[in-house]
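[1] structure, please.
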Amino acid sequence: MTYCVGVKVNEGLLFASDSRTNAGVDSVATFHKLFVFHQEGQRLIVVMTAGNLAVTQEVITRLQQGLSTDEPGRNVLLAPTLFDVTMMVGGLLRSVIDRDRSYLQGFGADVSSSFIVGGQIAGDEPRLFLVYPAGNFIESEPATPYFQLGETKYGKPILERVLTPQTTLAQAAKCALLSFDGTIKANLSVAPPIDVLIYKANTLAIGRQQEIAAGDPYFATLSAGWGTGLLKVFADLADPPWAADDAAPGESG
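    A predicted model of the protein is given here:
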């Protein structure tokens, strides 16, 4: 299983991905799922992957191979907009799945895969897209400043409560890591290392990249502080009046 988060705020973009993949409890491996295509001063493109590893690796490989061509429809460093880059990713995904679906499904393999594509190309604003398994996609907007891939349900609540376009990139990074913390605690198939990339709007540079390894001091402190804080807030909240031992039958607050 995978967990990836892409966030778009006014300050820029935040990308975070775990590196765990598994085919059962006795077959666990680490594969990075965050890929960067960079042209200094011209563009910064980030692609994160989830789903069938063979499918997603082929899509990424074909994107990388396209860098040696002079075709805007194949080379992400020549594509005029992030929309065109995302069209390219969706098209490659459809191509691989259409070719291999019947063979893979014959072995009981799940071919579904999805991607987050984001970044900025000179002359345009930072953009963030979610590519569905069918190859179609949507773009983030202020009301929905983030996308998730993979094991999304455990990390979603804090993203919903915290993130707005006004959230700073540092706060977005903290929020994303807490989202990972909740997911890791609930699902053993998601685990460090976590790859994080912070992109500041209009710099057209890679910005800050960080690998959060198992036992990372900041992540451990963040996790412990969040757990303690949640317990304190929980204890401070009033109990339901109708649950008290001395409440009259049918009493409500």
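
[2] please count neighbours and contacts with C-alpha atoms only from this point.
    Noted.

[3] what about the helices in the chain?
    53-66, 82-106, 156-162, 169-186, 217-236 (DSSP state H).

[4] any idea which of those gets closest to residue 45?
    Nearest to residue 45 among the helices of the chain is helix 82-106 (7.9 Å), distances taken as C-alpha to C-alpha.

[5] quick one, the closest one and helix 53-66 angle?
    140 degrees (axes from the mean of the first three to the mean of the last three C-alpha atoms, to 10 degrees).

[6] so which bits of helix 82-106 are buried?
    Using 16 or more other C-alpha atoms under 10 Å as the test for burial, helix 82-106 gives 82-90, 92-94, 96-97, 101.

[7] let's compare: structure for the following, please.
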Amino acid sequence: MTTYSKMHTFKPAPDRQFVILSAGNLATTQEVMNHIQRDLDYPNGNANLANVRYLFEAAEYVGRISLEVQQEHGAALSSSGVSGEITLLIGGQIQGQPHGLMMIYPQGNYITASEETPYLQIGESKYGKPALDRIAKPSLTLAEGAQLALVSLDATC
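    Alright, predicted model coming up:
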């Protein structure tokens, strides 16, 4: 059995850190992550995680790559009855700005976690989501949040 990480970390410069979580088609996810890494290794003046100024610009950049990859392979995949869609969470911080969390939809657009919904969930959510809906709030300690995440994860299995 082979396993693949659904968590990808990027620290493209000393002033920034990003974590991307993925759900959906593995091949699409791997190609998107490869494009992100290529853009960091061989910058060409276009946006990449090392030069975006805001977290929302990072979400736009990753969403654009995701959509391009999905569109490139969409017809071939759908003719085989396979979905190439992925949903991503990007979290991180750029120095001098607040940390943040955004969910990037398969269509390339994104939403931001808020005071009312201090979490975002991708993948299978029908079982673990009620615990998050009832208990999650910004005032939870890190330990309480970790416990809640484990309860939610356990309810999903």
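
[8] quick TM-score on the pair, please.
    Overlay of the two chains. TM-score (TM-score structural alignment, normalised by the length of the second structure): 0.94; 157 aligned residues with a C-alpha RMSD of 1.5 Å.

[9] coming back round to it: most packed of the helices of the first structure?
    With neighbours defined as mean count of other C-alpha atoms under 10 Å, the helices of the first structure peak in mean count at helix 169-186, which reaches a mean of 20.

[10] other SSEs contacting it?
    Under the contact criterion of 3 or more C-alpha pairs under 8 Å, 6 or more residues apart in numbering; DSSP states H and E, helix 169-186 of the first structure touches strand 3-9, strand 12-18, helix 156-162, strand 194-200, helix 217-236.

[11] would you turn those into a markdown table with distance to residue 140 of the first structure?
    A markdown table is the format used below for those (distance: least, C-alpha to C-alpha, whole Å):
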| stretch | distance to residue 140 of the first structure |
| --- | --- |
| strand 3-9 | 8 |
| strand 12-18 | 11 |
| helix 156-162 | 14 |
| strand 194-200 | 16 |
| helix 217-236 | 27 |
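
[12] of those, which is nearest residue 42 of the first structure?
    Taking those one by one with C-alpha to C-alpha, strand 194-200 is closest: 13.7 Å.

[13] give the aligned range of that closest one in the second structure.
    Under TM-score structural alignment, strand 194-200 of the first structure has no counterpart anywhere in the second structure.

[14] now do stretch 156-174 of the first structure
    Taking TM-score structural alignment, stretch 156-174 of the first structure hits residues 129-147 over in the second structure.

[15] for the residue nearest to residue 49 of the first structure when sequence neighbours are not counted, grab the count of nearby residues.
    Leaving aside its sequence neighbours, residue 49 of the first structure sits nearest to residue 115 (C-alpha to C-alpha, 6 or more residues apart in numbering; 4.7 Å). Using other C-alpha atoms under 10 Å as the criterion, residue 115 of the first structure is surrounded by 29 other residues.

[16] please look at residue 119 of the first structure and residue 8 and confirm they touch.
    No: Residue 119 of the first structure is not in contact with residue 8 according to C-alpha atoms under 8 Å; the separation is 9.5 Å.

[17] which of the helices of the first structure sits closest to residue 75 of the first structure?
    Across these, closest to residue 75 of the first structure is helix 53-66 (C-alpha to C-alpha), at 4.7 Å.

[18] now the closest one on the second structure. Mean distance?
    Its aligned residues in the second structure lie a mean 0.8 Å from helix 53-66 of the first structure after superposition (mean C-alpha distance after the TM-score superposition for the first structure).

[19] run through who's touching that helix.
    Outside helix 53-66 of the first structure, the residues that touch it by C-alpha atoms under 8 Å, 6 or more residues apart in numbering are 49-50, 74-76, 89, 92-93, 96-97, 111, 113.

[20] just those now: which is nearest residue 139 of the first structure?
    residue 89 (13.9 Å).

[21] translate that closest one into the numbering of the second structure.
    Counting by TM-score structural alignment, the partner of residue 89 of the first structure is residue 62.

[22] if I look at that match, how far off is residue 47 of the second structure?
    Here residue 62 of the second structure is placed at a distance of 10 Å from residue 47 of the second structure (C-alpha to C-alpha, to the nearest Å).

[23] kindly report the same for residue 12 of the second structure.
    Residue 12 of the second structure is 12 Å from residue 47 of the second structure, by C-alpha to C-alpha.

[24] check residue 13 of the second structure too.
    14 Å.

[25] more crowded one of these two?
    Counted by other C-alpha under 10 Å, residue 13 of the second structure and residue 47 do not tie: residue 47 has more neighbours, with 17 against 12.

[26] quick check: closest non-adjacent residue to the more buried one.
    residue 61 (6.8 Å).
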